[in-house]
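A.B. asks: next come a sequence and a model predicted from it.
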Amino acid sequence: MIMPYTTAPLAAPTRRRTAAAALAVTVILALALAVGAGGGTPAAAVVAAAPAAQAPAPGAPQPDPGIPPADPGVAQVDLNAVMTALRLNDVAADYVLLVDTSASMRDGALFDQVRDFLRGYVAGLTPADRFTLIRFDAVPALLYSGSAADAGSAIDQLPLVPNGGATDIGAAIREAVNELDRRDASPVSAVFLLTDGAHNPPRSSDFPDPESNDRPWQALQDHTRQRLDLARVHGHGIALRNDDQAMAGASLLKWALPATKVLALPPDQLRAYLDRAKEDSRRLTAAGLLTPDTQEQVTVSWEPRLADVDPGASHLVTQVKLTSRAKWLPVELTNVSITPSRPDVQAVGVPDRIILPPGQSVTIPVILTWQQHSAGWLRRSQVVTGELRLGATIDSPWRDVANYDFKLPLRLRFADESTVLHGSNPDGWNLWGVLRLLLLVAAVILAAILGRLWWYPRLAGILLVEWPNGQVVQVELSGRKAQISTRHRIDAPGTGSVRGRRARTDGETPRTDILVRYRPRQVSGRLPRVRFSPGQSRIVGNVTFTYPEGTHAEGWQREAGPFARFPRFLRGRRGPRDRTGGSSRTPPPSGKARRAGP
């Protein structure tokens, strides 16, 4: 029950910002003691890091004296040198010739000139090439398909006098496509269509005039795209007469090979043109060989592995192995360097230029020197660490030929060009680190203690305890905890305790609540806990606890909280209502506490 006229001041807490300021000062002082050198004192270097221009450490292996001098550029070779290096005489190409043998080829001895041209042309082919000869009029006929070395006999199989009554160009083109659709066909092929007139098929032909019915021609086009790599097959439609009908007939090859070149040539110019076309085919063959090489990698390997080196070693020689994965393309590395990620690591003996033949490897010895340093917050270690990266300009003597003749820009790149350098040796305890850890732990413990003292301040004021029989006991509170029992200051029939608890207030006057734990004598189990503010009373078990609202008996507020004995500059200024319970100089009411009415 609440006593209506009592003199009980509330506990006087320190303001929250004053406590926070003091706590912050304490933590900052502790952390200031804990701050020290981050990585410890660097150990003396076993071998001083030497730049590339200086001599390596005494006793270390000397770099290879046969390093070629630096050259600002890579010397380029011509097309003939590249063709010779590629051994194109051993690389076969497919040449398919479609020769019109219709009766119109007799006019002007046109057919005789074509036959004489073919004899000279076949003699100029390389033995590795494959030659196919197909004549066509009403129906196509395969005369020869095999090595160019034996192709001379194929010319003798042409008729002495062309007497075909029709010209089925579509069927001849289909025969050429089927001939190139072989397992052993060369990836680079050329088809030459020689005709003197338009498409004039017999009625039984599968290829009518495309202007009236182009479905068979579309089917031929689809079949060619499915069976052949059109990027590797060159088409040449040659009109042997300079008129519209001959040009229309030669243009029909585009249905199968869309990139076909169509032109009108007299028989005496065929040799020069086909020789140029043959050279174009050889270049296309060379480009096909070099295409994968221009996008290959130069792999880098480091021996021995540098992930577990001895920091105390005077030097280390690593074997850097560079391997070209190109099959044909020679590679040359210029401005070669090994760049460490740390300034205390140096690489000595790196050549400025390295030549890599196709598919081969070159190994260079590189001397690594470093300056070891101490590390470890608690356990000290002698450490060397960093990253090594090989850098260079990747070039080739064939660069210009690849760029300008084959339209193949070089896109060579490194693989595994970087590695990790690391080593560690234990070197005992870091005493300064242990001291910092202990100071930090002490600071944390001190902050926790001060925080608990701030949340549970000193008790002040009076507490009224009413027994079940109506007897009222008035107890003046002091200290941080008061025991409840018949043998302690708070005389009540039971056991428990009373503590102060700082209340959370947002923008209001700070206050301290009362936290009571009490259990009557006849009751067992856990002590129930009750919290109440000044001016309130609570019944716990069969006892009524009242915390009156008022001032202290002496009339002066006393400093409460864990910072009561701190200097004033740590506690802050006290305002006119710095303590809950009235003005800082309000005297307490006089008189004795009495029990309220029934």
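C.D. replies: Structure received.

A.B. asks: contacts and neighbour counts: CA atoms only from here.
C.D. replies: Will do.

A.B. asks: now find how far off-centre the helix or strand hosting Val25 is within its chain.
C.D. replies: Per DSSP states H and E: Val25 is located in helix 16-34. On the basis of CA atoms, centre = their mean, to the nearest Å, helix 16-34 sits 44 Å off its chain's mean C-alpha point.

A.B. asks: which other residues reach it?
C.D. replies: 435-437, 439-440, 442-444, 447, 450-451, 454, 510, 563, 570-572 (CA atoms under 8 Å, 6 or more residues apart in numbering).

A.B. asks: which among those end up buried?
C.D. replies: Buried positions within these, assessed by neighbour count (16 or more other CA atoms under 10 Å), are Arg436, Leu437, Leu439, Leu440, Ala443, Ala447, Leu450, Trp454, Pro510, Phe563, Leu570, Arg571.

A.B. asks: put this beside the first:
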Amino acid sequence: MGTLRRTVAGLAAALLAALAVCVPANPAYAVPTAREVRAAPATTDEVYTALGIDEVAAGYVVLIDVSGSMRDGGRYEQVKRSLRAFLAALAPDDRVTLVTFADSARVVHDGPPGRSPDRLLAKLPRTADGRYTDIGAAIEASVRQLSRAGTPQIATVVMLTDGRHDPPTGSPYPFEQGYSWKQLAASVRSLKKTALSAYAVPLTGSTGAPLLATVYPGARILAPTSINRLGAQLEQPKAAARAAKARSLLGTDATRGVEVVWPAGTGRLGAGPTRLQVRLRSTTTKVPLVVGRLAVRSDRPDLRVTVPDGPIELPPGGSATVPVTVDWDPGPRRVAPLSTVTVDTTLTLTGEVTSSWSDVLTGPLGLSFAPPLDGGVTKGTLSAQRGSLRWWTAGAVALLVLIAVAAVARRRRLHPHLTGTLDVRTPDGEERRLPLAGRRVALTADSAGLPGYGEVTANRASVGSAAIRLVIRYSRDGTTTGREVGTCGPGETVELAGAAFSWHAAEQVGDGRVASVLGPSR
């Protein structure tokens, strides 16, 4: 019975192992982390510093009225003081051209602003003493300077005047319109500049400042202001030039955004939760982006998708990985052992893309900034095995276990243990008594005094039979071909190959003692 118990235990262990294979383990996922930062709005100076606008050269042509009327109210001295602050703020790589005009126009400086604005202002006349105000000649000088090779692609013209156009005799611009003015306007249109702006600053209520707009399209005529506010007025062309530098550096960044890169595993999803690592990649080269309000929609009600909502900061050209959990319920199990449920789905990732630079881009730079989120839509296939294969497998294994147990029990029933003793008379007449035990006893010279070889086993005719007979196989020469087979019941004698065998079977009696059933006496 101990052997039977061990056999059943081994088969049960095999059943449990088979069930373990059928039941999938829960996968462990490493959750990728994305840098979640809520960036504070950047200031204009911070954006300009990040872009490096001081490394971009801009050209400034400043037209300064030096007619005698500029002495009234100390206007000329105030102009020089305001220009001092204006020139001090220019970048080292900028180029500045100072043009004075009255009876004619004269370039007093053309080159970098240098480190000392006073050095440039020293080149201006000590006093304004011109008799005329030839605004046409001044504008012509600005056009001539901007037409020279090597001048910066970003250019700004600033004109400061307190009088109307009053040219001397012989000027090409005797009136405020005419052929010469048209030629100047045509020359401006032929300039190949990335950004060109012009500003006229009237220093009194009635001046010829509007003439600048007849040559430079889009020129701004600033409102007349008191002379002590001239510095504030000069901030406008300077700010416009810096903004033009920034726009030139940004290129197409204002139209770029974030690209969504879905992992390769999205095309085939299984039942239960699946963790996808979705990458957000910035396509900008200068502008940092922030992605917030992330969400994923599905076109299937049995599919639940979750994603952290951010915000996630993306440096220019950088990327971050966000975990998207897809949890699909494919429905109940089916009776068939193999039954696959396969459906198609569409996942749509949405979000709001902004930037800490947004206020500067849409404000001082005047750009339209609405960065897109591209690639948020992906198609996938949901597939799951909903058959009852593991239960069928478990049932089959259980059935095999039962069959094996029954086979072992039947074999043991049909081939019981040997009991009692076997009297052996050798061909030479020698007699020995051989005790029987176990399920097989060998007949050898040592055990039974027989030459050759033989075996003794017990056998029942059927599972339900109580009668047991010995099956004796004996060969005098030990070969298989010379072996003889015979059966022997309790108390019977069988002769095989010259040897005689008599079985004295033992059986249990009521009081637990062993009685012996003896064969016929010889």
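C.D. replies: That came through fine. Since the model is a prediction, treat every value here as computed from it, not as a measurement.

A.B. asks: where does the TM-score land?
C.D. replies: After superposition, the two chains reach a TM-score (TM-score structural alignment, normalised by the length of the second structure) of 0.57; 359 aligned residues with a CA RMSD of 4.1 Å.

A.B. asks: check the mean deviation of the longest strand seen in the second structure from the first structure.
C.D. replies: Secondary structure assigned by DSSP state E gives strand 340-354 as the longest strand of the second structure. Here strand 340-354 of the second structure, set against the first structure after superposition, deviates by a mean of 2.4 Å using mean CA distance after the TM-score superposition for the first structure.

A.B. asks: now do the buried residues in that strand.
C.D. replies: In strand 340-354 of the second structure, counting by 16+ other CA under 10 Å, buried: Leu347, Leu349, Thr350, Gly351, Glu352, Val353, Thr354.

A.B. asks: can you find the partner of the last one in the first structure?
C.D. replies: By that I understand Thr354 of the second structure. Thr354 of the second structure maps onto Asp395 of the first structure when the alignment is built from TM-score structural alignment.

A.B. asks: the residue nearest to its match when sequence neighbours are not counted: neighbouring residues, count only.
C.D. replies: Closest residue to Asp395 of the first structure apart from its sequence neighbours, by CA to CA, 6 or more residues apart in numbering: Glu332 at 5.2 Å. Using other CA atoms under 10 Å, Glu332 of the first structure has 20 other residues around it.

A.B. asks: and the helix or strand Glu332 of the first structure falls within, which stretch of the second structure?
C.D. replies: Using DSSP H and E, Glu332 of the first structure sits within strand 331-340. The aligned range for strand 331-340 of the first structure in the second structure is 289-298, by TM-score structural alignment.

A.B. asks: ok, average deviation of that stretch from the first structure?
C.D. replies: Mean for stretch 289-298 of the second structure is 1.8 Å (mean CA distance after the TM-score superposition for the first structure).

A.B. asks: buried residues in that stretch, which are they?
C.D. replies: By neighbour count with 16+ other CA under 10 Å, stretch 289-298 of the second structure contains the buried residues Leu289, Val290, Val291, Gly292, Leu294, Ala295, Val296, Ser298.

A.B. asks: what do you get for stretch 348-365 of the first structure?
C.D. replies: Using 16+ other CA under 10 Å as the burial criterion, the residues of stretch 348-365 of the first structure that qualify are 348-358, 361, 363-365.

A.B. asks: then stretch 43-54 of the second structure?
C.D. replies: So stretch 43-54 of the second structure, judged by 16+ other CA under 10 Å, has buried residues Thr44, Val47, Tyr48, Leu51, Ile53, Asp54.

A.B. asks: kindly list the longest helix within the first structure.
C.D. replies: Longest helix in the first structure by number of residues (criterion: DSSP state H): helix 431-455.

A.B. asks: packing partners of that helix?
C.D. replies: Here helix 431-455 of the first structure touches helix 16-34, strand 494-502, going by 3 or more CA pairs under 8 Å, 6 or more residues apart in numbering; DSSP states H and E.

A.B. asks: of all these, which one is nearest Ala48 of the first structure?
C.D. replies: Ranking those by proximity to Ala48 of the first structure (CA to CA) places helix 16-34 first, at 32.8 Å.

A.B. asks: give me the stretch of the second structure that the closest one matches.
C.D. replies: The aligned range for helix 16-34 of the first structure in the second structure is empty, by TM-score structural alignment.

A.B. asks: compared with the second structure, how much does the helix or strand following that helix deviate?
C.D. replies: Using DSSP H and E, the helix or strand that follows helix 16-34 of the first structure in sequence is helix 79-85. Following superposition, helix 79-85 of the first structure is found to deviate from the second structure by 4.1 Å on average (mean CA distance after the TM-score superposition for the first structure).

A.B. asks: so what touches the next helix or strand after helix 79-85 of the first structure?
C.D. replies: Using DSSP H and E, the helix or strand that follows helix 79-85 of the first structure towards the C-terminus is strand 94-100. Strand 94-100 of the first structure is contacted from outside by 129-137, 167, 172-173, 176, 180, 185-186, 188-196, using CA under 8 Å, 6+ apart.

A.B. asks: the second structure: matching residues for strand 94-100 of the first structure?
C.D. replies: Using TM-score structural alignment, strand 94-100 of the first structure corresponds to residues 59-65 of the second structure.

A.B. asks: how close does that stretch sit to the first structure?
C.D. replies: Taking mean CA distance after the TM-score superposition for the first structure, the mean distance separating stretch 59-65 of the second structure from the aligned residues in the first structure is 1.7 Å.

A.B. asks: roughly how far is that stretch from the heart of the chain?
C.D. replies: Distance, stretch centre to chain centre, for stretch 59-65 of the second structure: 53 Å (CA atoms, centre = their mean).

A.B. asks: which residues in the first structure form helices?
C.D. replies: Here the first structure has its helices, by DSSP H, at 16-34, 79-85, 110-123, 152-155, 169-180, 215-227, 244-251, 270-290, 399-400, 431-455, 568-571.
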